[in-house]
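**Q** Give me a model of this one.
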Amino acid sequence: MTKQSHAFQAEVAQLLHLVTHSLYSNKEIFLRELISNASDACDKLRFEALADTSLYGEQPELRVRIAFDKAARTLTVTDTGIGMSQDEAVAHLGTIAKSGTREFMARLSGDQKADAQLIGQFGVGFYSGFIVADRITVESRRAGLPPEQGVRWTSDGSGAFEVEAITRAERGTSVTLHLREDALEYADGWRIKELINKYSDHIALPIQMEGEQWEEGKEEGQPGQMVKTGEWETVNQATALWTRPKKDISDEQYTQFYEQIAHDWQPPLAWTHNRVEGATEYTQLLYLPSHAPFDLWDREKKAGVKLYVRRVFIMDEAEQLLPRYLRFVKGVIDSADLPLNVSRELLQESRDVRAIREGNTRRVLGLLEDLAKAPAAATPAPTADDAAVTDVQDKNEAQAGDKYATFWREFGAVLKEGLGEDAGNRERIARLLRYASTTSDRASVTLDDYKARMKEGQKAIYYITADSLAAAKGSPQLELFKKKGIEVLLMTDRVDEWSLSFLREFDGTPLQSVAKGAVDLGDLQDAAEKKAAEEAAEAVKPLIEHLKEALKDSVEDVRVTTRLVDSPACLVVKDAGMSLQLERLMRQAGQAVPATKPVLEINPEHPLVKKLEGNPHFDDLAHILFDQALLAEGGLPQDPAAYVRRVNALLA
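**A** Modelled structure (predicted):
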């Protein structure tokens, strides 16, 4: 065949423009695509040779070699795979999304599909070479054809290509990129090795490069240079750790792999490694880090696991494969096939993607459940070294091996987001929650623990939210609960208010904020207490009306309460209202907050309240009472200067 010119199909010009300008987020991905195509060609030969071993000819080795010449501005990727005939070169290299692999897969049926699971189905990766090259030359010979039936394909990507017959001694394909002036970095051995290690390290074929060594200048003052040794060296691992049986992988190897993919030099807390089979087949190797990254709360930061398809690296942060509240998880997902868009950088939402995300979520939650069930070792006595430790409790936790306590300290607030984001797993997440309480300053109390300690006749799980543990413990709303010995959960994470709006009950028991609604302890208050409260409310009716008038611009209502023991007053909101804590958080975040007023509850037995009626400074005292109640629950007076003036006037 003499040299012939062919026009690309109509869409090629548009595609090439897309490829070179916007299809890929960075140029370097072209090498991933070419190596992936070379690997696919070798996989295809291996499969076809099952029926015809003569296809190997005198070249039994399957490999990929990469050569470069900076002076000539070329980069060549050569494989010993199935190769192409002249007709296949015209058809497959001149047509969009038709690499030959897709047609090959379509011809398979029955058990052959299982045997060919490693063969790729991507069609436009070859064209990514034009991102860095102004001309591409492909030389190929199909396995089983004689040397004189080789083919050379050439194009500058402008809309046409040329094909001619050549004599090619070796089976397989060589793709030579004639690099643009601004892409000469890809004719550098160190740069190419870096990209292979990043994108194709786990290709299950040897990827070889010609060795280089440093040669000093022959004459004094003459600069040295890197020269090729003539020996080919394998530069990839050629094996994927996650594809090996778990029994063949040591804990040390798992840890080393984590450090490599997470760029974290602290060992992980735990990991899970599984092969999932069924309608969607994939391998998962997922890790729980031992500490939170500095940008954990950066909502703009992408987070996710590494995605491979048949051991070919696709993307660093596959966010679609884990829910947002598990963004701290590191690891690898290797799928036999996933629907990707043409750039192979963005996952398309599909049944397979949803199945993998749900499977990963279940696996991570199961791993956390196992950690939570593991008993912590006894806390050892402090040593002399503890004097140098800022938080001895944290050190003791680490010494005790309580991995879940470590996880909760680092990532508990993030896991709480799952209450709102993952309704299907809400109950599982709820059982993983840990809180401090009025019986424990450590965030170690589970909802199951709380229920097991509930008093007879107690009908709710009580909790309070605050900015800090000290503020929560000192809240006036807790006074009656402390007096009655009723445990209250102390919640101090900013996410608590939001997340609990999705957790109305746990295991059939409602959750009740002690700062919402009128206190009603039901059977935990005897008849005498209830009668005394009713009589007190009746006795101070005039005072209540007077306070309502004085504070009409600040409160929605004033009422007598039984929740206070030592404090004169406190602020609460109605059952369905927005808590004062959530209102503050929304304002701090710059969110619009609906105009609401709290309810002022007073303790009629407190001396300050008893002195209010008939006092000539009633209005000032009423406002001080309100502002002090606001301060006690973590807020600030609307007019701090006025509050100071009122207090100073009384002190004087």
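**Q** switch to C-alpha atoms for all contacts and neighbour counts from now on
**A** Will do.
**Q** which residue ranges form the helices in the stretch 451-600 of the chain?
**A** 469-473, 479-484, 496-500, 527-539, 541-550, 580-588 (DSSP state H, counting those that start in this stretch).
**Q** Which neighbouring elements make contact with the last one?
**A** Using 3 or more C-alpha pairs under 8 Å, 6 or more residues apart in numbering; DSSP states H and E as the contact test, the elements touching helix 580-588 are helix 496-500.
**Q** contact partners of the helix it packs on?
**A** Contacts made with helix 496-500 from outside it, assessed by C-alpha atoms under 8 Å, 6 or more residues apart in numbering, are listed as 416-420, 465, 581-582.
**Q** redo that, cut-off 7 Å
**A** Counting by C-alpha atoms under 7 Å, 6 or more residues apart in numbering, helix 496-500 makes contact with 416-417, 419-420, 582, all of which sit outside it.
**Q** likewise stretch 457-468?
**A** By C-alpha under 7 Å, 6+ apart, the residues outside stretch 457-468 that reach it are 472, 488-492, 509-515, 523-524, 581.
**Q** Give me the buried entries from those.
**A** 472, 488-492, 511-515, 581 (16 or more other C-alpha atoms under 10 Å).
**Q** another one to check against the first:
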Amino acid sequence: MSSTDTIEQPAESHAFQAEVARLLHLMVHSVYSNRDIFLRELISNAADACEKLRWLAVSDPALNADGAPLEIVIEADPAGRRLTVSDNGVGMTRQELVDNLGTIARSGTRAFLEQANAAKDAAAGQDGGAKDGSRLIGQFGVGFYSAFMVAARVVVTSRRAGSNEAWRWISDGQGTFEVAPADLADAPARGTRIVLELTEDAKDYAEETTVERVVKTYSAHVPVPIRFAKAGEAASRELTDGSALWAKAKSEVTKEEYAEFYGNVSGQWDEPALTIHYRAEGRTEYSVLLFVPSMKPFDLFDPARKGRVKLYVRRIFISDEVEILPAWARFVRGVIDSEDLPLNLSRELLQSNPLLETIRKGVTGRILTELGKLATSDAEAYLRIWEAFGPVIKEGLYEDPDRRDDLFKIIRFKSTKSGDGWRSLADYVADLKENQTRIHYVLADSPERAAASPHLEGFRARDVEVLLLTDPVDAFWVRTALGYDGKPFQSVTQGAADLDAIPLAEGAPKPDAAAAGAAEVAAVVAFVKETLGDRVADVRSSTRLAESPACLVAPDFGPDKEFEKLMSRSQGRSDFTKPILELNPQHPLVAAMARHLADTDRTLVEDAGFLLFGQARILDGEAPDDPADFGRRLVHVMQKLMV
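**A** Okay, the predicted model is just below:
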């Protein structure tokens, strides 16, 4: 490469627009911590120049008469501390060099500088400020100036397609720039060459490994091939081929290509369980290539874990920290490439951008649609996804109420009828029993404990299905969900069971003729209620039980008992709602209590009442409220029976 240090023809000296001078001052004084951005911006500009030539050559083929393939070449010179970015795109005239590199469009200039200063202030106060500030570059068309973060001097040589003139632009970023004619022998045949004379602390950017890292991170999929060359060597090698898998038609991509891309974008070794590839067209255009993994990542439930979807704008990588998908879809990996989003908005501005919100809604809806299709067409494949990510998807029932109806279609449950399989809410509603008006569920910390709950006995006797909810999020969404298909959700441990209207299943035990009568049961209930006092909110008989003598339930409008326990563990609360003790009027023990009460043997009945209360607490996973008293009464009853 010929030297650009001296200009043989007269040069015009220009002062930067005032706002540009201030901007360059900010750049030089390192407001932005992520200096990699400069190369992304120069590559983006070069790709735009190539795309512009491609478009202009359609109507004027002479502009690309040589037919040379469009490309970007990055040349590194570690010894000379130089980095050169060249393209054979449309190039610039003298006036375009002055206009494009000497001024910023008035609209947005002040806003950029205000945000840049705000980023600088934030950087002074906390580490994250500078990082966010780096995303401001390019927001208002100032990406080129990021070169001065790493360069003491920038030399731009450009020749407009179809022109016999070439021009050179030179600046050290100190307030002025020069423009002069360039020797055609020392200029590109067409396009632009930018030479950065790197500062001492930026010399690593002239190293091959650094260049390749930055290109692979930010510009691996720009629509123009990128080649790398070392200064003084004729040979060059390809860094990127100008392709993006998501830009291809789905029919043109093989399963192997999808698998390879999934491994690159996700960093995982498993095969994707579901691939979602499409292009949205209309008022907002974007391409989507997403994958649902088949294996659960180790940090899936880490509160600090962020989504793993990469956001691109016109094939330029922008960020993988933007919340494109809702939290319940954080297991999804892949890329979304927008045609319309502005480059380099700050993360906060990008997050609230209405175009991003449109993309978010569209992509989220498509994920739900594709999961629903898979659940219908290949239930076995879908259940593998559900078993890996079901608890996360259910978070959407609580956090994303607008999507609740769609989520209900793909959510699966264990139940008293599911066995080793899973049930959908549609399956549940299809099997409703005569006079059943609610969807019943039980909360527990494990499927085994849920299935062993005495609260299920009356439902089993009537063959009424009960959902077994054992994930922590279940306790939250059932409190806010209004129901499904017009059927409200009802905990089996909350309020009255209202099972009298549902007939007993064939083969279920019939009422015991030796059971206590209604008046006797009422007497036992009243006595136990008086005995327990303010330990309980109420004592009542119930059809909820079939085999056990007693159980505890929450009041009709109180919180579910399992939810209360969950809150107590997370918040250290101890102010539980007083439970209701329900007695099984068909149980022999209740009949025996009625007989002893009639015989005025109230001491034994009192002990039995306290023991039933303690036993019910144990079955609920709690200790008796007074373990010493519980043990004393148990010994007393055993002595009475054994002596």
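**Q** In the stretch 251-400 of the second structure, what residue spans correspond to helices?
**A** Counting by DSSP H, counting those that start in this stretch, the stretch 251-400 of the second structure forms helices over residues 255-266, 347-351, 354-377, 379-393, 395-399, given from the N-terminal end onward.
**Q** Including distance to His617 of the first structure, could the helices of the stretch 451-600 of the first structure go into TSV?
**A** Converted to TSV, the helices of the stretch 451-600 of the first structure look like this (distance: least, C-alpha to C-alpha, whole Å):
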stretch	distance to His617 of the first structure
helix 469-473	30
helix 479-484	28
helix 496-500	38
helix 527-539	21
helix 541-550	11
helix 580-588	28
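**Q** and of those, who's closest to Tyr254 of the first structure?
**A** For the helices of the stretch 451-600 of the first structure, the distance to Tyr254 of the first structure is smallest for helix 496-500, at 34.2 Å, taking C-alpha to C-alpha.
**Q** In the second structure, which residue range corresponds to that closest one?
**A** Taken onto the second structure by TM-score structural alignment, helix 496-500 of the first structure occupies residues 474-478 there.
**Q** With stretch 463-473 of the first structure instead?
**A** Under TM-score structural alignment, stretch 463-473 of the first structure corresponds to residues 441-451 of the second structure.
**Q** Also stretch 555-568 of the first structure?
**A** Against the second structure, the aligned range for stretch 555-568 of the first structure is residues 536-549 (TM-score structural alignment).
**Q** buried set for the matching stretch?
**A** Of the residues in stretch 536-549 of the second structure, 536, 538-546, 548-549 count as buried by neighbour count, 16+ other C-alpha under 10 Å.
**Q** Likewise for stretch 552-564 of the second structure?
**A** By neighbour count, and taking 16+ other C-alpha under 10 Å as the criterion, the buried residues in stretch 552-564 of the second structure are 552-555, 559-564.
**Q** cool, stretch 282-294 of the first structure as well?
**A** 282-291.
**Q** For those, which two are the farthest from each other?
**A** Across these, the longest distance by C-alpha to C-alpha is 27.6 Å; it joins Tyr282 and His291.
**Q** returning to that earlier point: can you tell me which of the contacts of helix 496-500 of the first structure is nearest Phe68 of the first structure?
**A** Closest to Phe68 of the first structure, out of all of those and judged by C-alpha to C-alpha, is Glu417, at 50.2 Å.
**Q** Report the spatially nearest residue to the aligned partner of the closest one in the second structure, omitting neighbours in sequence.
**A** Under the alignment (TM-score structural alignment), Glu417 of the first structure maps onto Glu395 of the second structure. Here the nearest residue to Glu395 of the second structure in space, its sequence neighbours aside, is Trp328; by C-alpha to C-alpha, 6 or more residues apart in numbering that works out to 5.6 Å.
**Q** Appreciated, that's everything.
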